[in-house]
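Participant: 3D, please:
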Amino acid sequence: MLLKNKAVLIVLLSASVAGRAQTNPKPAIPNTEKTTFQTGGTWKPTTDLRADVAIVYGDGGKPGQFEQRVKSFKDHGYQLAFMTGMAWGGYQDYFMGKWDGKQHFDEGQKMMNDDTVWHGHNTPYVVPTMNFLKYYKEQVIKKAIDAGVDAIYLEEPEFWAKSGYSEAFKREWKEYYGFDWRPQHESAENTYLSNKLKYYLFYRALKESFTYAKEYGKSKGMNVRCYVPTHSLINYSMWQIVSPEASLASLDCVDGYIVQSWTGTAREPNYFNGVAKERSFETAYLEYCCMKSMTAPTGRKLFFENDPVEDTRRDWSDYKKNYQTTFTAELFFPDINNYEVMPWPDRIFDGKYFVSQASNERAGMPKSYSTQMMVMINSLNDMPVSANKTSGSQGISVLMANSMMFQRLPTHDDGKAWADPYFSNFYETSGMFNRVPTDNKLMDPQLSNFFGEALPFLKRGVPVDIVHAENLGFEKALKDTKVLLMSYSNMKPLAEDVHKQLAKWVKDGGVVVYSGRDDDAFQKVQEWWNKDGKKYNCPADDLFDKLGIGTNPKAGTYNVGKGKVCIIRRDPKEYVMETDRDNELRDHVEPLYQQAAGKSIGYKNSFYLARGPYDIVSVMDEGVNNDAYTIKGKLIDLYDPTLPVISEKQIKPGEQGYFYNVDRVANKQKPQVLATAARIYDEKVSKSKYAFTAISPLNTINAMRVLTPAKPKKVVVTDAKGKTLTDVKQSWDATTQTQFLSFDNNPEGVKVALSW
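Facilitator: Here you go, the predicted structure:
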């Protein structure tokens, strides 16, 4: 009886929301799963993005509401997926005792002062116990699959480094380690053990959840795909959050990831040349690179995400500038062409934000920005994979490991603080420590031991790559690396196999440049390199021993088999936290690269990549010079909402460019839409006519350039009912043979017919 009532409710609600879609459905979106967006709402005409997949977020609300949301998007031609938080979400019925009759607030993440880390009212960040996972599988995942959704996204498996004091965590500690819980603030070793356990708990949580999803889906005849939307290892390390990250590569139940990099993560300040400030392009580039490198050896599917706004309330010009920056950064990886085009379209299209930095006035998205944004995201539907490389010297990589997240927080009993000063007020209010750090020896401000290896080259136009220690067992992990930069000042190897694999690679001809004083407090944590018969003072000594150069070797370059090892007795942070110090790293790397690659490193202040017809450019400040990058050709400027045709443009330091190069259109006699702020359907081509339908959100303005064999003699633009639109802007460009059109978008469709 309950199921019948529920079904009736779904039908009634869906009919009211979907409206005419029940009798006049939208054209089906191509079954590619190439572009996605996530939303907590139902389909609306003002947010009809026309990406391939609508990811319906959360299953909460009144009975039938989740199913109604799913159906509202399905009725409008979307493929469907489900996303919910792994560490937080609308799980109040579990915490408040409605599920099993017991309250479970002791399973929230707690800080040293006994405060819970909250994500919202009665919504703590969770310690994912087996009991919680039983609830999660039965009440959350099962519900989504029963609604017919065959793609599950469990996002942000996050354990805050500042937490680790709840009773549930103490119980998990005893079960995992076999001895009683130890407060993490009392020693570096306790911090390391605490964060290692946090890492494991969400690894287990995802394994349990996805294994269940696949098995339950199979029982219903469904092939359920499972994805993890997650911040990068770089960002989680900077924000002091622990998450499984690269270890998930070992799970067969994980089909892929969404890389959650956007203005909020990319604007996090870092140090270069002695100055800490926002470097959004460089940070975003490294975040996308980090996740691409993490998944590349595994063949997992990867979506890149960014956001036209962000959580922090800024003004529209700030959002636009940083959106262009992060959008450009994601395009520089030509082997990735799947994208989450935006999260939370309701927030973006319906939200009101400051009109300028100097004003308290708020307004909705400027029409020019919404047009530009729609041009950008619709170009992603056609973005090809390319064999081209981002311009610059290839083959310099930085080694990373998940344990970067283990060495964050707090002050230890040796009195030396090493947490980040940018977060000092945050930690003071959370009870972690009560003074601003002053001793630099054990600090890694703003993850400078990572950026200290990457930025000296990235800032000079070298497309630095990243290698994950957890992936070294894959044959292709180091295939394209000529020189590997590494340090154990901000991370530690989780297994001896890492050193066995590195030693083999070097002996076969690889080159390692190791920077490190090896004197931080984490060098002596009880781990594999100093127990069970091993007695190394630091993990690097095990590597050096395997390389045959002995323990605690002095600075210098050593021949090892066919390869080389260069040791610099400085922590990488010293290259960037001080002025004009990164030359010390570059002076060591340059001759080694010359020998390994057979050519010198080329320095510049820009990146360029051609992907199909698209030209992507970024010019960096603080680089080798202040020269602008000049691009030439028959170009449509995709960052200008009027889509002007240009023959030349200069991109200045700190700016980016995105262009459609008409010179690279394969068949110029074939009529086609080259750039548009809408998705194109129902294309019809004849000898002298080209017609199509453009669909895009209400209250946005379309701009498009249409290639035709000759100048159109007639252009007719009508709405879905056949009424001619009179307010249409149009012009012809003879150099590119493109017709410019601009008119109000409509989710019901605008029909365009050109004849010549």
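
Participant: can we go C-alpha only for contacts and neighbour counts from here?
Facilitator: Noted.

Participant: now for the longest helix along the chain, which elements pack on it?
Facilitator: Ordering each helix of the chain by length in residues (DSSP state H) puts helix 188-219 first. Identification of packing neighbours for helix 188-219 by 3 or more C-alpha pairs under 8 Å, 6 or more residues apart in numbering; DSSP states H and E yields helix 130-136, helix 142-146, strand 159-160, helix 167-177, strand 225-230, strand 241-242.

Participant: what do you get if the cut-off is 10 Å, keeping everything else the same?
Facilitator: helix 130-136, helix 142-146, strand 151-155, strand 159-160, helix 167-177, strand 225-230, strand 241-242 (3 or more C-alpha pairs under 10 Å, 6 or more residues apart in numbering; DSSP states H and E).

Participant: centre of the chain to it, how far?
Facilitator: Relative to the centre of its chain, helix 188-219 is centred 20 Å away, using C-alpha atoms, centre = their mean, to the nearest Å.

Participant: also this sequence, please, to line up against the first:
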Amino acid sequence: MTSKAQVRAEWTGFQESRPYGPKYDLRTDFVMVYGISSDLPQRIEGWKKAGYTIHLMTGVSWGEYQDYLYGRFDGREHWDEAQTDRSGNHLLHGKDVPYMVPTIAFAEYLASHIKLAIDYGVEAIHLEEPEFWAASGYSEAFKREWLNYYGEDWIPPHSSPDAQYRASKLKAAMYYRALDRLCSQMKEYSLVTYGRTVRFYVPTHSLINYTQWRIISPEALLVSMPGCDGFIAQIWTGTARTPNVYKGLRRERTFETAYLEYGIMQELTRGTGREMWFLHDPIEDNPRYSWSDYRKNYRSTVVASLLHPEVKKYEVCPWPRRVFEGSYPTEDGQGKETIPGDYATVLLTVMNMLRDMHNHEEEAKASDYTSGVGLCLSNSAMYQRGDVVLGEEQLGDAVKYDGTSSAEELDDKQKELLDWSAFYGLALPLVKAGIPLRPVQLDNILTFPGYLDGYRVLLLSYEFMKPEHPGIHQSIGQWVREGGILIYVGDGSDPFHSVSEWWNRENSRRSYSRPEEHLFESLGLGRSPEEGEHAVGSGSVLFFKENPAVLSRTDEGAVRVRNAVKRSLEIRGETVDYKESSTLHIRRGPYVITHVLDETEADRAVVIEGMFIDLFEADLPVRRSVELKAGEDSLLYDLNYSAQEQGESGILASSSRIRDELADANKLSFVSESPEHVTVSTRLRVPSEPSRVTAGEQAATFEYDGESGTVLVRYPGVPEGIVVSVEY
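Facilitator: Below is the predicted model:
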């Protein structure tokens, strides 16, 4: 029987639906063979021969499941289980590929295919993207599920906030049921049949993205699922470039959005022992951008992810074949081109650097920045993003935005429906001020004792989400009484306050018109305190009676948010700890990671002094100083750090996977593995200028930098490995 302790290290991996190919063999620890088609055994065998640990990934809400849809699986057609909007249209991921209502029958269908993957020997299963569109809820299958779940006839979700909220809760519960059933059933099958433990993971978008894109998913519910071993945080340019509003301007803010998305995913598993991989994508699902656009946004997402040091595992690329063999528009839009050689080299440098990240802890002092500030976010934010009829307002067409096209292609009404300014109105003013704000998974407060330890200030609003249990308020109350400062922002205008929930049930001993009334009462402030500051035990509550969306519209709104945090620290006697910065940055071992914020008053360049290798450049240049303009990112290797740690010689950075490193007084050799037809760059520290460098049987080009005592070697990539020898 295989125990977790026996599992090979899996720091980096990627997913691919195509058979093995040397041009996109990224030399990571594992590969997720995608899809459960008939050629699965052959695809598994190809990647296994290349030395990979094999996982399987398949869609749990969509896929090539036509045999199920058309009745070839069990003799009954299942198109009634396709997610359907109020106009009767199926919500599709492609031709004959609908998003599915996760019925028990559909779960059994998926189980029949997953059994085959287990039979073929895969070590882990990834059931990706449990997604139920907020615009759906009108199929016959969903109506049946409503009747079984609520014990009453289905109500059209758009008919009221309560109907929409209840429909969304049911959607999340259904996907939880499907995943729980699959994970536990298939784990038992593997143990009974083979005496082997199979791990189950859920690759999922962030709670922030799903809420903004109007998608329902289990998210925080999955942390309590016994059969779920962890997650992949599916965050990339396509999710992070979704426009949001700051100081009244709606535009793409890829870095800031990605930073918040990775943050909520780190919080999802913090302290749980569950595994988490952060995903990056060198391109995105929308194929209409140029390589320079992809490159800039990729840098932003990588840097945003590295600013969250509790996660040290990465999916370095989904679909590497489309990256290394695909063609995308040229800068002038007149044609298409494959990946530029220097970008391919940079990508592989970053991917191999990510595999080293687990060896290094964050090296920073809390006094370096304003720490301990969190913004609460709950699963329920997804539940109130669907369409509803309010008074005489007429509904437009249902919106289904998934990042495969530009948000700018939507009309004004659709852009408005994608707006989520109530959240961003509280979040962006702090991130833009260089305050490392953490989204706090509100649902975890009850599940994990001490979850709020380490937070000094919390921002909370029920204008874009609701507390799903009254016990949350008891935990917040205890945290405040012990010295925490709670900033509550809300005017009670959200129509979803009226949904039938625990705070307003008629048979309840105490009924509240809005959930914050219960919060305030739990804090000893009565149901309707005045605006302003209120002492509670050793802590305080700052109450602002306005909708947080308003704060996103003006400079003054952003200033109010920052001043509230500053005042909170003053109350704690920690005024000196409030610091604003033009950067968000971190050091993790030798790696110096920096983003320079834009849309600030100064928007000035930042200069980093020292001696670094620039990991975002193909030739790994040595820099004595690095100047970054507003909105730019850097990923640097500090040579002074490595000199202290590594001594006279050693490999510092490479766009390849290195193994079998050997060194003596006159020679350093190693084996370098990298995709075929990619130029590999490797920079080494050496005791003196090399006299000869070879890669395989050929002489390799090299450049010596005397001041840093390093040499850059460049040679062709070979997946199975090429022996590189450096003689002094």
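
Participant: report the TM-score for the pair.
Facilitator: Superposed pair, TM-score by TM-score structural alignment, normalised by the length of the second structure: 0.94. Supporting alignment: 706 aligned residues with a C-alpha RMSD of 2.1 Å.

Participant: now the helices and strands packed on helix 188-219 of the first structure as a markdown table including distance to I10 of the first structure and mean neighbour count?
Facilitator: Listed next are these as a markdown table, based on distance: least, C-alpha to C-alpha, whole Å; neighbours: other C-alpha atoms under 10 Å:
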| stretch | distance to I10 of the first structure | mean neighbour count |
| --- | --- | --- |
| helix 130-136 | 23 | 16 |
| helix 142-146 | 14 | 18 |
| strand 151-155 | 21 | 24 |
| strand 159-160 | 36 | 24 |
| helix 167-177 | 38 | 17 |
| strand 225-230 | 25 | 23 |
| strand 241-242 | 39 | 26 |
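
Participant: which one of these lies closest to K507 of the first structure?
Facilitator: With C-alpha to C-alpha as the measure, strand 241-242 is the member of these nearest K507 of the first structure (33.9 Å).

Participant: run through who's touching the closest one.
Facilitator: Under the criterion C-alpha atoms under 10 Å, 6 or more residues apart in numbering, residues 157-163, 195-200, 202, 231, 233, 235-236, 402-406, 408 lie in contact with strand 241-242 of the first structure.

Participant: ok, then the element right after it?
Facilitator: Downstream of strand 241-242 of the first structure, the first helix or strand assigned by DSSP states H and E is strand 256-260.

Participant: what's the match for L542 of the second structure in the first structure?
Facilitator: When the first structure is aligned by TM-score structural alignment, the residue opposite L542 of the second structure is C566.

Participant: got it, and E219 of the second structure?
Facilitator: So E219 of the second structure corresponds to E245, using TM-score structural alignment.

Participant: could you do P157 of the second structure as well?
Facilitator: By TM-score structural alignment, P157 of the second structure lines up with Q184.

Participant: for T230 of the first structure, see how far away that match is.
Facilitator: Applying C-alpha to C-alpha, to the nearest Å, the value for Q184 of the first structure to T230 of the first structure is 25 Å.

Participant: coming back round to it: so which of the helices and strands packed on helix 188-219 of the first structure is nearest T736 of the first structure?
Facilitator: The minimum distance between T736 of the first structure and these falls on strand 225-230, with 40.4 Å, by C-alpha to C-alpha.

Participant: and A398 of the second structure, how close does it get to S649 of the second structure?
Facilitator: Relative to S649 of the second structure, and taking C-alpha to C-alpha, A398 of the second structure is found at 61 Å.
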